[in-house]
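Peer 1: sequence? don't have it. structure:
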C-alpha cells in the first residue's frame, strides 16, 4: 500500500498516475468523471489532464471530454520489453495456442486481482472481451487461484482480510473457508480448475510459472467453453500442454513478477476487467 508520508513519495506524480488509470476504463472522460473516479479535486484533475494533452498522452475529445492517445502504450510496453523473458513468453504462448486451439494467457498478481500481461484469444469465446492489461478477480479465476494457492499463509491471510468475495455468477465461491479449501486443492494438484465462477459459460485451467528459486510468480491459463469441456477432459487434453509451456518459462521468469516479492498492496479502485 502506498505511503504518502514517506519522504520519497511524490504526491503530484501519484495523482497523475491515478488519473491515467481512471482514464484506462472505456469511454470518453470529463474532468467531473475523472474527479469522481480518483477522489481528486476537479482543479487538480483539470491540470493533470491538460498536462497529459500537452505531452501527447491524452487529447480533448468532444465537448469537455478527454481520452488517452496511443502514445500511452509506450508506458506499458516498457514493462513488456524490458527483459528477454517476454520474448520467450510470447513464443511459448503462441505455440501453446496452436496446440490446444483455445484462448491462452500469461497472468501475474497485482493488488487483489490478476493482470493479463500476454493473451492470445480464441474466436470460440466471445463473451469475454479480454486482452493484455485486463484485470480479473483472483478468487474467481483459474490463474488467480494458482497465484494465491502457492503463496504463504501470511500473504493469503492478508488477501482474505482485504478482499470482498462478490458473487459474480451463481457458481462463484464466496465463502472464505471454501476458497481456502479450493486453494489447498490447487497446491496439492499443481493446477487450478474454475468453472463458471467469473463467467457462467466459461471455465479455466491454469498452472504455475516459477522463477529460478522455484517460487510461483505467474500463471499460464486456458479459457474453455463449459458446454464443450469437462474437468476430466481438460486435465487429459489441455493440462499436459499447459505444464510443458510453463516449464519452458520456469527459471526464466524474474522474481519481481511474483506477489511475494513485495508487500501486499490493497487494490485501488474498481476492477478494469470487462464481462459481457
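Peer 2: Cool, the structure landed. Predicted model only: the values in this text are computed from it and were never measured. Residues are numbered from 1 along each chain as shown.

Peer 1: CA atoms for contacts and neighbours, from now on please.
Peer 2: Noted.

Peer 1: Isn't residue 167 up against residue 175?
Peer 2: No: judged on C-alpha atoms under 8 Å, residue 167 makes no contact with residue 175 at a distance of 9.9 Å.

Peer 1: For residue 20, give its distance to residue 73.
Peer 2: Here residue 20 is placed at a distance of 11 Å from residue 73 (C-alpha to C-alpha, to the nearest Å).

Peer 1: can you give me the helices for the protein?
Peer 2: 11-23, 31-38, 42-55, 73-81, 85-100, 142-149, 153-162, 176-189, 231-237, 239-249 (DSSP state H).

Peer 1: one more structure, for comparison:
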C-alpha cells in the first residue's frame, strides 16, 4: 500500500494490527503472542494492549487479553447505515423457514467473502459462522458467484494472485479448476460447493443485485437437510425467489448505502 507520509499515522496502523491479531481461531493473546502476530516489539505491543484495555476495547484476566464487547460498536455503526442486511433479513428468515436450513447474505471484500446477515436454523452446523465471519472467496459458493461478476481484467488479476489451500480431498486443487467453477457460476447464475472448505459443509448461492442492476451480494443456503444432488429442483427456485425479492427491495430503497 502506497501512503502519503504527510498524514499517515503509524501508531494507528499498529493499533489496528494489534486488534486484527484477535481472530475466531485465536481469540486471546498474551503480550508476546500479540507482538508476534502484529509484527511489532513486545514493549510496543504491551503499550497498545494496555491502552486498548483502558479504552474498553480489550479485556484482561491477568493472563491473556481478549476482545471486549465495545469492539462491536464500530461494526454496529457500519451495519446500521448499510441497508443491505436490513433489507435482506426478512427474506432470509422466510427462506430459512421454507427450507428448514440456515440462510446467509455475503459481500465480497478483497479476496474474502464476509457475512453481513445470517439466519440460523435449529440444526447445528459444524462450522461456527456469524455476521462478520470471513472465508476465502474461492472456497465458497457465495465467493464464486461474486467472483464471476468481476470485470475480466480484475478477475484475471485475482486468478494470478490467488493461493489455494487443500482444506479437504474435495477442495479445488488448481487455478484452472477454480477458473472453470467461477466461469460456470457466471453462466448459470448460481454456484454449489460440497465439502471443499470442510467435510460436511455444503452450500448453494445466487447473486443479489442492487438498484443499478449490478451484483452487490450473494444469498446462500447451507445444505444440511437437503441433498446437494437435487438442489436445482428443491432449493434453487426458493433461493432465487428470495434473492429476487431482496433485489427488488434494494431497488425501491435506492440500493445499499
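Peer 2: Noted; the coordinates are in hand. Keep in mind it's a predicted model, so treat the numbers as computed, not measured.

Peer 1: anything in contact with each of residue 20 and residue 73 of structure 1?
Peer 2: Overlap of the contact sets of residue 20 of structure 1 and residue 73 (by C-alpha atoms under 8 Å, 6 or more residues apart in numbering) is empty.

Peer 1: So between these two, which is more surrounded?
Peer 2: residue 20 (21 against 11; other C-alpha atoms under 10 Å).

Peer 1: What count of nearby residues applies to residue 22 of structure 1?
Peer 2: Other residues close to residue 22 of structure 1 by other C-alpha under 10 Å number 20.

Peer 1: Tell me how far the residue nearest to residue 115 of structure 1 when sequence neighbours are not counted lies from residue 85 of structure 1.
Peer 2: Excluding the flanking residues, the one nearest residue 115 of structure 1 by C-alpha to C-alpha, 6 or more residues apart in numbering is residue 135, at 4.6 Å. Noted for residue 135 of structure 1: a distance of 21 Å to residue 85 of structure 1, by C-alpha to C-alpha.

Peer 1: So the two - more neighbours on which side?
Peer 2: Remark: of residue 135 of structure 1 and residue 85, residue 135 carries more neighbours, 23 against 15, as counted by other C-alpha under 10 Å.

Peer 1: I'd assumed residue 116 was in contact with the more buried one.
Peer 2: Yes: if you go by C-alpha under 8 Å, residue 135 of structure 1 and residue 116 touch, sitting 6.7 Å apart.

Peer 1: shared neighbours of the two, anything?
Peer 2: Contact criterion C-alpha under 8 Å, 6+ apart; residues shared by residue 135 of structure 1 and residue 116: none found.

Peer 1: What's the separation between residue 191 of structure 2 and residue 251 of structure 2?
Peer 2: Applying C-alpha to C-alpha, the value for residue 191 of structure 2 to residue 251 of structure 2 is 24 Å.

Peer 1: Give me the more crowded residue out of those two.
Peer 2: Using other C-alpha under 10 Å as the criterion, residue 191 of structure 2 and residue 251 rank with residue 191 on top: 27 against 16.

Peer 1: what sits against that one?
Peer 2: Residue 191 of structure 2 makes contact with 141-142, 144-145, 181, 184-185, 204-206 under the criterion C-alpha under 8 Å, 6+ apart.

Peer 1: same thing but at 10 Å, please
Peer 2: 140-146, 148, 181-185, 203-207, 220, 236 (C-alpha atoms under 10 Å, 6 or more residues apart in numbering).

Peer 1: hang on, residue 95 of structure 2 packs against residue 120?
Peer 2: No: counting by C-alpha atoms under 10 Å, residue 95 of structure 2 sits too far from residue 120 to count as a contact (11.0 Å).

Peer 1: who's more crowded, those two?
Peer 2: Under the criterion of other C-alpha under 10 Å, the comparison of residue 95 of structure 2 against residue 120 puts residue 95 first, with 24 against 20.

Peer 1: Pick out the residue nearest the middle of structure 2.
Peer 2: Centroid-nearest residue in structure 2, with C-alpha atoms, centre = their mean: residue 114, separated by 1.7 Å.

Peer 1: For residue 52 of structure 1, give its distance to residue 201 of structure 1.
Peer 2: 40 Å.

Peer 1: the more surrounded of these two?
Peer 2: residue 52 (21 against 17).

Peer 1: what's near enough to touch the residue sitting furthest away from the middle of structure 1?
Peer 2: Ranked by distance from the centre of structure 1 (C-alpha atoms, centre = their mean), the top residue is residue 63, with 33.0 Å. By C-alpha under 10 Å, 6+ apart, the residues touching residue 63 of structure 1 are residue 30.
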